[in-house]
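J.: Following is a predicted model, sequence given first.
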Amino acid sequence: MTDHGAPAARRRLLGWFIANGTLTVPQAAGPVAFSLVALGLTGDTSGGAAMILAMTIAQVVGAVPLTRLGRNRPSATMLKLLVAVRTVALASIVVCIAQEAPFPWLVLFAAAAGSVNGAAYGYLRAILNDLTPPARLPRALGIAATLNEVTFVLAPVAAAGLGALSPIFAVLALTVLGAMPALLVPRAGSARPEQVHQAGGSILSRTILLWLLCAGAGGAAVAAIEIGAVALALSFGYEPGWAILFTVPLCLASVAGGTWTSVRNRMATRKVVLLQLSTMTLGCALAALGPSLATTIAGAVLIGSVLAPLATYYSLALDMLAPAQRRPEVFALLRTANATGVIFASAVLTMVSLSMALIVVTGLMGTVTVMVTAASFGSRAHPGG
């Protein structure tokens, strides 16, 4: 690589990091922004939850079909098209707010915006392979995971601040920031996928399915803490605002875990992954059965500490297992699995008590940990399999 090439490569990679961080702004800021919008239009925040639910379900439904539509197009081009669709949908929500349109229209446009999220992530993640040598991919994914956590910490705060001025400002801000990936996606990812005619058939091998299940269980574990944080605070006799006692330690631990992954810059061994899965299971158990505030917070910290390392491993393992021309689809499934975990946790929290929901999530984490343990005895040759 020439002297001029190295800075250009760093700029492209920096553009990818910023694109990756801003891609999730609508999901991160949406719960606060949409709740404020619903409160202003209907006098009840439950409409905001309906918008987020519609967005998440649409993401699950649209991930694979929309990814497959782009098989004959360059990854960067598809990403731009998908982000453009989402931007139009979010801008339509802004117009509906300004015009005080019936609330079902806002839910409909939220679903349209969410439908592209999984596919967009799939293409963006596939582009990273063109920007980073395999030896540096763990570090890049660790940095991406860290920045993602920063987004999920700062975006709700920004949405709350702007929403205090006017809810429409919060939605407008997430619309603009959510459009940034279309402007920043590097051209290095524009190569046309090869051998598209060989891309037929199922990609859900047993090993790929196992890591997708693990990603879903981890998503459920994190969602149970974040969604149940207010109820946890109340259960210990604190005001609802003290929910940050659980969410902030989880996020800080996740940032620390992402930093450790970046510095280490190596794909974890199966033994380390088993230890990390066991750590998350223990964290869930402490949150579910912990006798004190301290043990519950410790559980949140344990969950957060292995969140980024596990996410990095899943991404690397799927990268190795998926056919090159099907990687965007597999990465979209990875994001979809995480969203499915969030939906599962939300549904369980709705149907049963907080303590029982945490026990259910603990059982789910324990199950996938046992499954990975069993699979480890059956296959040791391939680090991703």
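T.: Now that the structure is in, tell me what you want to look at.

J.: From now on I want contacts and neighbour counts done on CA atoms only, so please keep to that.
T.: Noted.

J.: Roughly how far does Ala144 sit from Val150?
T.: According to Cα to Cα, to the nearest Å, Ala144 stands 10 Å off from Val150.

J.: ok, the two, which is more surrounded?
T.: Ranked by neighbour count (other Cα atoms under 10 Å), Ala144 and Val150 place Ala144 first, with 23 against 16.

J.: nearest residue to the more buried one other than its sequence neighbours?
T.: If the residues on either side of it in the chain are set aside, Ala144 comes closest to Phe17, at 6.3 Å by Cα to Cα, 6 or more residues apart in numbering.

J.: ok, then the element right after the host helix or strand of the one you found?
T.: Here Phe17 sits within helix 5-23, counting by DSSP states H and E. Moving toward the C-terminus from helix 5-23, the next helix or strand (DSSP H and E) is helix 25-42.

J.: Going by neighbour count, which residues of that next one are buried?
T.: 25-41 (16 or more other Cα atoms under 10 Å).

J.: Residues in contact with it: which ones?
T.: Residues from elsewhere that reach helix 25-42, judged by Cα atoms under 8 Å, 6 or more residues apart in numbering: 44-49, 51-52, 97, 100, 103, 151-152, 155-160, 163, 167-168, 170-171, 174-175, 177-178.

J.: ok, and here's another one to check against it:
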Amino acid sequence: MDWGVSNCNSLRWAACYGLFSVPRAGAPIAFALAALASTGDARDGAKVLAAMTSAQLLGAVPIARLGRHLNRSSFFRILIAIRTAAMLACAIACASHASIQILIGSAAVAGLVQGAAFGYLRNAANQLIEPARMIKTLGIGVIAAEFTFLITPIFSAALGSVSAALAIAAIAIIGSTPAIFLPNIAQATTPTALSPKGVVPRGVQVWLACACVNAAAVSAIEIGAVSIALGLSLKPEHGAVITGTLCVASLAGSTWMSMRNRQYPACHVLIMLSLATAGAALVAINYSLATSLLGSAIVGAAGVPLIAYCSFEIGNRVTPEMRPEVFSLLKTTTSAATILISALIGWTSIVITLHIATALLASAALGLLTRRLILGFHGVRRSKLLVNPAAPEMPRGQHNET
């Protein structure tokens, strides 16, 4: 592959990866403002967002399977077109002061195709980018996505102050740009028959679990930032300092991963998991603002890049035909972790939720270590069995004759 073309494809894919997240990043504020205009209660916006997220969990893998025998680029563009049309329907419903049920239904349609579209977008990286640049490109994509989640809520709130419908329409249109900017992907050969047992091959579950527990820890800090600040007898505004620290640290960690551009040895993955566990524990202790900020920085610097690296490992362990489905499942898994954390914070408390997230991280680190030791033990036994026995010593007389 030509170096210039590969570099251009990497940047275009990373930009598409960041722009793809615009509707999801701006939806909480835009839907809250739309609900406020429709029912007079901004809390109804959470119902719209919940419908969008729930539909994503239900539709990610089944819809990804529908494109198994189709052109990957065309199917991705179809999914983006459906999402854009559904979001524009939300904007029209808001502008016409339609009932909240229409807004919820339109948002559900947008969410239904979102997980599958993510799977095909992530799969595009494996087809467009040479393996030597894959980790670097994933790091740049995470950086682009982090900037999206920083800028889009501000952008959505600014437009929403003028018109909530305008804010929804704007994030819908911007979110459709990956369908235009993503390079065309050559159609692969005829797909091979897939195993009927499921989309998760052996060995992938470990990386799915690793991504899930890291997403849970990051979500606990992001969603519970205000509660963490209140637990420290601080003003609610200090929650923004905690989320800002997490975001800046994740940008730093993703930049390091991109600059390093190397596959992590197993020991590095264990170290990063252990660091994320320690960081989550520092936040869970809730001793002071300094320890909470330090813990948030550690979780951001170690946990967020590790989620991206898990997708790299998952992509290496499945056939090309299965990648869109498995990447959609990865998106479903991390989204389910976020929903579970949100529910735990509401049902229990932020302290209990953070302790649960810490325990999940520790369990993942322990499980990965145990798996590594077992594989190493079996490898040593196998190598001993394959060693050729020493050749019998020749009689001394034959040596002399030779």
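T.: Everything's here; your move. Every value quoted in this text rests on a predicted model; they were computed, and no experiment measured them.

J.: Can you tell me which of the contacts of helix 25-42 of structure 1 are buried?
T.: 45, 47-49, 51-52, 97, 103, 151-152, 155-160, 163, 167-168, 170-171, 174-175, 177-178.

J.: Please work out which residues of structure 2 line up with stretch 103-114 of structure 1.
T.: Per TM-score structural alignment, the counterpart of stretch 103-114 of structure 1 in structure 2 is residues 100-111.

J.: The matching stretch vs structure 1, average offset?
T.: Its matched residues in structure 1 lie on average 1.1 Å from stretch 100-111 of structure 2 after superposition (mean Cα distance after the TM-score superposition for structure 1).

J.: ok, now how distant is the alignment partner in structure 2 of Tyr123 of structure 1 from Pro320 of structure 2?
T.: The alignment partner of Tyr123 of structure 1 in structure 2, by TM-score structural alignment, is Tyr120. Distance of Tyr120 of structure 2 to Pro320 of structure 2, computed by Cα to Cα: 11 Å.

J.: Have a look at these two and say which one is more surrounded.
T.: Neighbours per residue (other Cα under 10 Å) separate Tyr120 of structure 2 from Pro320, with Tyr120 holding more: 24 against 15.

J.: wouldn't that one be in contact with Met322 here?
T.: No: look at Tyr120 of structure 2 against Met322 with Cα atoms under 8 Å: they stay out of range, at 10.5 Å.

J.: quick one, strands of structure 1?
T.: Counting by DSSP state E, one finds no strands in structure 1.

J.: Counterpart of the residue nearest to Ala144 of structure 1 over in structure 2?
T.: Per TM-score structural alignment, Phe17 of structure 1 is aligned with Ala14.

J.: What of Ala311 of structure 1?
T.: Superposed on structure 2 with TM-score structural alignment, Ala311 of structure 1 falls opposite Ile307.

J.: Let me see the contact set for the closest residue to that match other than its chain neighbours.
T.: The shortest distance from Ile307 of structure 2 to any non-neighbouring residue, by Cα to Cα, 6+ apart, is to Ala211 (4.8 Å). For Ala211 of structure 2, the contacting residues are Leu306, Ile307, Cys310, Leu330, Thr334, by Cα under 8 Å, 6+ apart.

J.: Counterpart of Ala211 of structure 2 over in structure 1?
T.: In structure 1, the residue matched to Ala211 of structure 2 (TM-score structural alignment) is Ala215.

J.: Next one: its match relative to Ser115 of structure 1, how far apart?
T.: Relative to Ser115 of structure 1, Ala215 of structure 1 is positioned 20 Å away (Cα to Cα).

J.: that older thread, now intersect the buried ones among the contacts of helix 25-42 of structure 1 with the helices, please.
T.: Of those, the ones assigned to helices by DSSP state H are 47-49, 51-52, 97, 103, 151-152, 155-160, 163, 167-168, 170-171, 174-175, 177-178.

J.: which residues in the stretch 251-385 of structure 1 form helices?
T.: Ranges of helices in the stretch 251-385 of structure 1, per DSSP state H, counting those that start in this stretch, are 270-289, 293-321, 327-351, 354-378.

J.: Go through the ones you listed and name the closest to Leu210 of structure 1.
T.: helix 354-378 (7.4 Å; Cα to Cα).
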